[in-house]
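Asker: Build the 3D model from these lines:
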Amino acid sequence: MKPFYRLIIPFLILGAFLFIVGCSSNNDNLSTLETVLENTFTGPDQKLNKLLDDPDNLTAVGANAETKNSETPTELDLYLEEMYQPHFTEDMYSEYVGEYAFSYQAKQGDKLKILKLILSIAGAGFALFILTTKSFEFMPYMLLVLGVSSLFTGVSELQKDKKAFWGYMNIIVSLFVFFVSIQGFLLN
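Answerer: Purely as a prediction, here's the structure:
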């Protein structure tokens, strides 16, 4: 029985040591990670949007295009350095800003796309529920959700300004669906 304890006790002590060391955290690394994730995934703030839209912050590179002097940083460069430089080494900062900093930034039209997707899924969910349960009292809710989804589709098409006809058509259809939905609420 003693050889068994001689094998188990060192492993238990080692496991307890690793558990204690693994549970202790370095608050500096944790706060750095939280800051970078928050800055990356919360989307661009108003200042960053203005800097991204400013043509002075663009660099054109090509055969006939003029390039700016890279020795003087732009306002966008200074802003990104302020936001991310304290949290990275120089090499990692350059790699992060070059490849990852704007990968997850929400653009202005993305929020509308996400809202349209959520409303479309909700409308399909209502339709599936109505079809499976044969409970048609939820039909006005489904029509209301699909009307709002169609309205957002029309607005986004008008913002693109590519297909103005289909944007107006979606808005007209959504108004008709709203009318039918309101009638459904009144008749129930």
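Asker: alpha carbons only for contacts and neighbour counts from here, please
Answerer: Noted.
Asker: Could I get the full set of helices for this protein?
Answerer: Assigned by DSSP state H, the chain shows helices spanning 2-23, 27-41, 46-53, 75-84, 90-95, 110-133, 139-160, 164-187.
Asker: List the buried residues in the shortest one.
Answerer: Okay, so that is helix 90-95. Residues of helix 90-95 classed as buried by neighbour count (16 or more other Cα atoms under 10 Å): Tyr93, Ser94.
Asker: before we go on, could you also do this sequence so I can check it against the first one:
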Amino acid sequence: MLKALQLILSIVTVGLALYIMLTYSYQFLSFLNILLGLTMLVLGAIEWQKRKKTSAWLLFLVALVSWFFGIYCMII
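Answerer: Sure thing, here's the model as predicted:
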């Protein structure tokens, strides 16, 4: 189930990134950061299940930083 969620989130994230790049519409960058954070969270959960705790904690940290900047840019 996590692999399917990872695939869906990755496709949506890449699609949004391509849309932003092709249309020069930077108003969706905060949503892109939040989607990247969700993708990193799912990747961290997959690594946690594989018993790779160090890489899982690093991915969780990257997800938190990405969410922080995404929400911060939405507020401003």
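Asker: Report the contact partners of the residue nearest to the spatial centre of the second structure.
Answerer: Note on the second structure: the residue nearest the mean C-alpha position is Leu36, at 1.5 Å, using Cα atoms, centre = their mean. Neighbouring residues of Leu36 of the second structure by Cα atoms under 8 Å, 6 or more residues apart in numbering: Thr13, Ala63, Ser66.
Asker: ok, and the most crowded of these?
Answerer: Neighbours here are counted as other Cα atoms under 10 Å. On that basis the top member of these is Ala63, with 23 neighbours.
Asker: aligned partner of it in the first structure?
Answerer: With TM-score structural alignment defining the correspondence, Ala63 of the second structure maps onto Ser174 in the first structure.
Asker: which non-adjacent residue is nearest that match?
Answerer: Leaving aside its chain neighbours, Ser174 of the first structure sits nearest to Gly147 (4.5 Å; criterion: Cα to Cα, 6 or more residues apart in numbering).
Asker: picking up where we left off before, wait, the match of Ala63 of the second structure sits on Leu151?
Answerer: Yes - at 5.4 Å, Ser174 of the first structure counts as touching Leu151 under the criterion of Cα atoms under 8 Å.
Asker: quick one: which of the contacts of Leu36 of the second structure is nearest to Met21 of the second structure?
Answerer: Proximity of the contacts of Leu36 of the second structure to Met21 of the second structure (Cα to Cα) peaks at Thr13, which lies at 12.3 Å.
Asker: how about that closest one, what's its partner in the first structure?
Answerer: Using TM-score structural alignment as the criterion, Thr13 of the second structure maps onto Gly123 of the first structure.
Asker: What is the neighbour count of Lys53 of the second structure?
Answerer: Residue neighbour count, defined by other Cα under 10 Å, stands at 14 for Lys53 of the second structure.
Asker: Now whatever residue of the first structure lines up with it. Nearest residue, chain neighbours left out?
Answerer: Counting by TM-score structural alignment, Lys53 of the second structure lines up with Ala164 in the first structure. Distance criterion Cα to Cα, 6+ apart; nearest residue to Ala164 of the first structure, sequence neighbours excluded, is Leu158 at 5.4 Å.
Asker: Which residue of the second structure sits opposite Tyr141 of the first structure in the alignment?
Answerer: Under the alignment (TM-score structural alignment), Tyr141 of the first structure maps onto Phe31 of the second structure.
Asker: Run a quick check on the residue nearest to Ala164 of the first structure versus Met169, I expect a contact.
Answerer: No - with contacts counted by Cα under 8 Å, Leu158 of the first structure stays clear of Met169, the gap being 10.4 Å.
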